[in-house]
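Student: My questions concern the predicted model and sequence given below.
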Amino acid sequence: MAFDTSDTLNRSDLSDELLPGTSLFHGQYRIVRYINSGGFGITYLAKDSLDREVVIKECFSSTFCRRTETRVRARSLSTRDHMRRIVKSFLNEARSLASLKHPNIVGVHQVFEDNDTAYMAMDYIRGHDLLEIVDEKKATLTPDQIVTIAGKLVSAIGYIHGRGLLHCDISPDNIFVTPEGEPILIDFGAARRSAAGEARKFSGLSVVKDGYSPHELYAGGGNSGPWSDIYSLAASLYHAISGTAPENCQSRLSAKAEKRPDPCRPLAGRVAGYPVGFLESIDRAMAVIPAARFQRAEEWQRVLPQPEPKDRKVVLLRRLVPMGAAGEGPARAVIPEARPAPLPVRPRRTFLRGNEADISGLRRVSGFVGAWLVDSATGHVLAAEQEEGLHDHEATMAAAIGLGRAHLRAMELVDDSVEDILVTLGHSVLLIRPLAQSPKAFLCVTMDAETANPGLARVQLRRIAQTIRL
């Protein structure tokens, strides 16, 4: 998998991986250390040209490849063509991932070729995969947490399917959970494109995992579709809830054909602590016959328990009304272009009720100082979050907003697009992200440079940005 789940390992007994300090892509990335490897790739912790931590996944299959210094070669003439197909498949996977922008899907920064193979640079996030959490007791997941994780992952696969893709390799080891409890779906190495009701494999890497793959993925030309990912996700959740992997779907199908009891016991009626209907929905999603499952993720989402709204103090931002303008109605707070006049102290949390602009989730980023949702054209503050007891918070806010607007104007001059901008300002780190769905607005978060984790902050900022509707 593509994330760090352990402390630094001593890899002196292996020779396939790149050595620390190796430069990639004309010096844009530098390998820090090996993380792990799988059947078709090796992953590393690296730093980019801005000294930010990223994960680099390298296309490398030890079965078909060997390394000569940094370059990757086929092991023999007989494996050369197969190696080329693997590299092509890897690039397909990377490009598929790069096109997906969802808070619960791993983000890809860049796809490139070097050393006669292919690479992709991805978000670096600490945590553990679901298999480690359950089997190795890395953490304890409560029923409420599992219900929340399920809702987010069903949303993620619905997003994937809506873009004509199938994952086809969902399993507990491909579901990563951050320390904050956010599930991240990773590893699209077996992905397929789906169009007009027919699924066409495009990666060339067939993956079947007993216990998690539905029976239609075992046979070439099987009738795979969104219902196949639905089965695999349900089977992964089954493992998290019951503590054991479900029975192989082929065995279940044989039992059904022979009119024997299903060897996979349903969850409903034997596990306590879950909302009414939740376990029943997993049992249905794991039906052996595809037609008996949910056919689309949206169908499953509709029967899942909806999260309870959190109680929070809501205060609408108002613009200061100067003397003699008492007839003016309330408006959004305005930050002047330069040397802002002192503004009144704002409450700790504020957001606009009607516009779904709740940015309080940004308070979870390391080193949090303040966060603001801003109209880039006018400087209006649409929502704000800031640490209690912060000195000179108005100056900090004005500086952050001014920098954000200036950078976005600079990007417009060169007619370029940007996902986010990282600025170091004295003892502070500022992260700015334009809203894709509302180009005239942007989010910015200020962090203390000593404790900030820009990589994790990027993920949280992207996640919050995607929830905002203006």
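Tutor: Thanks, I have the structure now. Numbers count the residues shown, from 1 in each chain.
Student: can we go C-alpha only for contacts and neighbour counts from here?
Tutor: OK.
Student: since we're on residue 409, how many residues are nearby?
Tutor: 14 (other C-alpha atoms under 10 Å).
Student: which element is it on?
Tutor: For residue 409, the host element (DSSP states H and E) is helix 393-413.
Student: what comes up buried for the helix or strand following that helix?
Tutor: Later in the chain than helix 393-413, the nearest helix or strand by DSSP H and E is strand 421-425. Within strand 421-425, the residues that qualify as buried are residue 422, counting by 16 or more other C-alpha atoms under 10 Å.
Student: go on, stretch 258-277?
Tutor: 262, 264, 266, 267, 268, 274.
Student: and the gap between the third one and residue 428?
Tutor: So the one you mean is residue 266. 52 Å (C-alpha to C-alpha, to the nearest Å).
Student: Ok, residue 282 next?
Tutor: 46 Å.
Student: So for the two, which sits in the more crowded spot?
Tutor: Neighbours were counted for residue 282 and for residue 428 using other C-alpha under 10 Å; residue 282 has more, 26 against 18.
Student: from what I can see the more buried one touches residue 238, true?
Tutor: Yes. Counting by C-alpha atoms under 8 Å, residue 282 touches residue 238, with 7.2 Å between them.
Student: Quick check: neighbours shared by these two?
Tutor: Residues within reach of residue 282 and of residue 238 at once, by C-alpha atoms under 8 Å, 6 or more residues apart in numbering, are residue 267.
Student: Show me where the chain has its helices.
Tutor: Secondary structure of the chain (DSSP state H): helices at 77-98, 130-135, 143-162, 226-242, 249-257, 278-285, 297-303, 393-413, 454-467.
Student: could those go into TSV alongside distance to residue 66?
Tutor: What follows is the helices of the chain, written out as TSV (distance: least, C-alpha to C-alpha, whole Å):
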stretch	distance to residue 66
helix 77-98	10
helix 130-135	30
helix 143-162	34
helix 226-242	33
helix 249-257	36
helix 278-285	42
helix 297-303	41
helix 393-413	43
helix 454-467	32
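Student: can you tell which of those helices is closest to residue 374?
Tutor: helix 393-413 (7.3 Å; C-alpha to C-alpha).
Student: Just the buried residues of that closest one, please?
Tutor: So for helix 393-413, counting by 16+ other C-alpha under 10 Å, buried means 393-394, 396-405, 408.
Student: Can you tell me which of those is closest to residue 25?
Tutor: residue 408 (27.0 Å).
Student: And residue 50, how far from residue 421?
Tutor: Applying C-alpha to C-alpha, the value for residue 50 to residue 421 is 11 Å.
Student: before we move on, the earlier item: can you tell me which of the buried residues of helix 393-413 is closest to residue 116?
Tutor: Comparing the buried residues of helix 393-413 against residue 116 with C-alpha to C-alpha places residue 408 closest, at 36.8 Å.
Student: ok, and here's another one to check against it:
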Amino acid sequence: MTTATTERIGHYEITALLGSGGNGRVHAARDTMLGREVAIKSLRPELMNDTSFLDRFRAEASSLARLNHPNIATLFALQPEGSNLYMIMELVRGRTLESVLQQRGGPLPVQECLAIVAQVADGLAYAHSMGVIHRDIKPSNLMITDDGRVKIMDFGIARVAGSQRLTRDGSIIGTLAYIAPEQLRGSPGDERSDLYSLAIVVYEMLSGAPPFAADTDYDLIQAHVNTKPQRLIPKVPGLSVKAEGAILQALAKKPEQRFPTVRAFSDALGATSLRAEATGVIQNYTRLIANPSDGGSKTIAPQPLPAPGPMGRLRAAVEAAWQRFKAMPIELRGLAIGGVAAVVVAGVVVVDSFRGPTPAPTPRTDTAHAPSERRGPTGNATTGNAASNAARIENMYFDRNTRPATTAATTTETKVATAPPAMTSAELRTAMGEAMERRDYSRAYELASRLAETGNAEALYTLGFLLEKGEGVGQSFVSAAYKYRQAAEKDLAKAQWRLGNLYYTGKGFGAPDYKEARAWYLKAAQQGVAEAQYNLGVIFENGQGIDPDRNAARYWYDLAAAQGNARARQALEALGGASR
């Protein structure tokens, strides 16, 4: 019987044992037919009779076989030999991120961290687009090569969308220090679960330790589910408020409060913009650490800036407040809008209506506009509840034990602030509709955000519409699609139609997806949405994602024209009349 310790497996010549664990081994080998180095992964022989281990091994190979990306270790073949099974893989030479962190003995510089995240996000986003969820993102599964590339390793517990589950419902899958709260509750997890795990890794790279630590597994589970992460800025020099906000949003306890995709997180973090130079950045930092100019150990850290004067502190405080607002999750910004901002600088409370500083020109993202006057939940301009709103947002995202101490003036301001009056769901619906009618989109977004917390489909649709159009909030097709999908899954026909439009144009998805567009158009068309019926006619007439079918096109044009859709009537006439 051939085992993983023999000197030859098929035409692969074993050259070294790279590592072994409780479940298997990895050997370096030479492909004697192609003359290249490979890695060979195998189960321990005694586990080959255990169907659960064997099924997982085959599932990992199946997951990897779907993927071909420079930031994911490539599978060349799954080779049976005797009674064993071997994965023939790309040989990745380098060190795991775990070993890098151990060697450094502390946090990584911000730029190096972003360069790593840029590559991991690229690989994960691709895997997710192929329907593969990793479910075990952690430093030991991220390999950093000698030329600065990052490779995602070990898809052993990955899940492929639509595939048979290898674990029973309610099973916990993943590594406890990096696992998402929903996985702890037994959910199989989705791409937002991988996002949470990546955010844990990012937090650890920047601070030197994961956000949650405990003496027992039970306490660690409770921390994931209930404990808010401590702030990073006080202990990470050079980290922007926006980047901190992105990390904390990605660590939200509920998946729907995180970014909808890993790509959106990378964008918000500022990592994506570093993608083209990421390998060079990692190489440079590695070279500096390995070969410091003075021959001794060297710590890389940003140089401190001179202390600002009083006006500099004022400008910095206003800028920080604005950046904090922009970095908040878009669903929660409305809670921070309720009146005039209170800024405390050197013990003086400056109360005034202000517009945030003009940002440098950047592509439009989930960035809220800053109107000169914010309106409270009653629709009237307010001045008393700004501090209380700020306190509510602060409490949502940060551990109160790490919040910076406030001055007496701030405390006084907070005490006199009053909470906004509660509104029933019916009142919120009415007020939201009225705000949309009078085109007060900032107010509509605030009300829709509050109502959407109840799962109201109309509110979710309104959020999607405002995000798509960039009215009352920064334009974001990705977030718009997410909100439309939530409403569409509640069978709201107009949300199904608009989601179909985003898939058809590719806005928020990178490229058109006619199959998805057709599926959502069909749902809306079956509920009588004339525009969706017309869109289906176009798809069938042009053969977009499907074979051209003029009769099907006539059928849908005919239905839409019967409802008065002028474009459908013209298209129908061009095809020679109704379907026969």
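Tutor: Happy to help now that I have it. These numbers were taken from a predicted model, which means no experiment stands behind them.
Student: overall similarity of the pair, as a TM-score.
Tutor: Here the superposed chains carry a TM-score of 0.52, computed using TM-score structural alignment, normalised by the length of structure 1; 271 aligned residues with a C-alpha RMSD of 3.3 Å.
Student: circling back: which bit of structure 2 covers the helix holding residue 409 of structure 1?
Tutor: Aligned by TM-score structural alignment, helix 393-413 of structure 1 corresponds to no residues of structure 2.
Student: Map residue 303 of structure 1 across to structure 2 for me.
Tutor: Checking TM-score structural alignment: residue 303 of structure 1 goes with residue 268.
Student: Residue 243 of structure 2 versus that match, what's the distance?
Tutor: The value you get for residue 268 of structure 2 to residue 243 of structure 2, if C-alpha to C-alpha is used, is 7 Å.
Student: Residue 253 of structure 2 now?
Tutor: 18 Å.
Student: Just want to know which of these two has more residues nearby.
Tutor: residue 243 (23 against 19).
Student: Quick one: residues contacting that one.
Tutor: 268, 269, 270, 327.
Student: Looking at structure 1, name the residue matched to it.
Tutor: Residue 243 of structure 2 maps onto residue 278 in structure 1, by TM-score structural alignment.
Student: same thing with residue 324 of structure 2?
Tutor: So, by TM-score structural alignment, residue 324 of structure 2 is left unmatched.
Student: what secondary structure does residue 324 of structure 2 sit in?
Tutor: helix (DSSP: H, G, I helix; E, B strand; the rest coil).
Student: The stretch 201-350 of structure 2: strands as residue ranges?
Tutor: Along the stretch 201-350 of structure 2, counting by DSSP state E, counting those that start in this stretch, strands occupy 342-345, 348-351.
Student: Report the aligned residue range of structure 1 for the last one.
Tutor: The one in question is strand 348-351 of structure 2. Going by TM-score structural alignment: strand 348-351 of structure 2 matches no residues.
Student: Packing partners of that strand?
Tutor: Helices and strands touching strand 348-351 of structure 2, by 3 or more C-alpha pairs under 8 Å, 6 or more residues apart in numbering; DSSP states H and E, are strand 342-345, helix 408-416.
Student: Residue in structure 1 paired with residue 71 of structure 2?
Tutor: Using TM-score structural alignment, residue 71 of structure 2 pairs with residue 104 in structure 1.
Student: Any idea how many residues pack against that match?
Tutor: 24.
Student: ditto for residue 96 of structure 1
Tutor: With other C-alpha under 10 Å as criterion, residue 96 of structure 1 counts 19.
Student: for it, what are its contacts?
Tutor: residue 188.
Student: can we see that at 10 Å?
Tutor: By C-alpha atoms under 10 Å, 6 or more residues apart in numbering, the residues touching residue 96 of structure 1 are 90, 108, 160, 163, 165, 188, 189, 191, 192, 193.
Student: So which of the residues you listed are in strands?
Tutor: 108, 165, 192, 193 (DSSP state E).
Student: Same list, these, but as a markdown table with neighbour count and distance to residue 432 of structure 1 please.
Tutor: Formatted as a markdown table, those follow (neighbours: other C-alpha atoms under 10 Å; distance: C-alpha to C-alpha, whole Å):
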| residue | neighbour count | distance to residue 432 of structure 1 |
| --- | --- | --- |
| 108 | 21 | 18 |
| 165 | 23 | 30 |
| 192 | 24 | 34 |
| 193 | 18 | 34 |
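Student: Which of those sits closest to residue 125 of structure 1?
Tutor: residue 108 (12.4 Å).
Student: contacting residues around the closest one?
Tutor: 54-56, 94-101, 120-123.
Student: Show the buried residues in these.
Tutor: 54-56, 94, 96-98, 100-101, 120-123.
Student: hmm, back to that, out of the strands of the stretch 201-350 of structure 2, which one sits most buried?
Tutor: strand 342-345 (a mean of 19; mean count of other C-alpha atoms under 10 Å).
Student: packing partners for that strand?
Tutor: helix 310-327, strand 348-351, helix 386-397, helix 408-416 (3 or more C-alpha pairs under 10 Å, 6 or more residues apart in numbering; DSSP states H and E).
Student: so which of the ones you listed comes closest to residue 518 of structure 2?
Tutor: helix 310-327 (35.0 Å).
Student: and for residue 268 and residue 243 of structure 2, which residues touch both?
Tutor: Taking C-alpha under 10 Å, 6+ apart as the criterion, residue 268 of structure 2 and residue 243 both touch residue 327.
Student: what residue of structure 2 matches up with residue 38 of structure 1?
Tutor: Using TM-score structural alignment, residue 38 of structure 1 pairs with residue 21 in structure 2.
Student: now its match: how far from residue 190 of structure 2?
Tutor: 27 Å.
Student: more neighbours, the two?
Tutor: Higher neighbour count among residue 21 of structure 2 and residue 190: residue 190, with 21 against 9, using other C-alpha under 10 Å.
Student: Now check structure 1 for the residue matching the more buried one.
Tutor: In structure 1, the residue matched to residue 190 of structure 2 (TM-score structural alignment) is residue 225.
Student: which residues does that match contact?
Tutor: 161, 165-168, 192-195, 197-200, 216-217, 290, 295-296.
Student: Repeat that for residue 131 of structure 2.
Tutor: 63, 66, 67, 125, 159, 160, 161, 162, 163, 190, 191.
Student: The last one is in contact with residue 121, isn't it?
Tutor: No. Proximity of residue 191 of structure 2 to residue 121 does not meet the contact threshold set by C-alpha atoms under 10 Å, at 11.1 Å.
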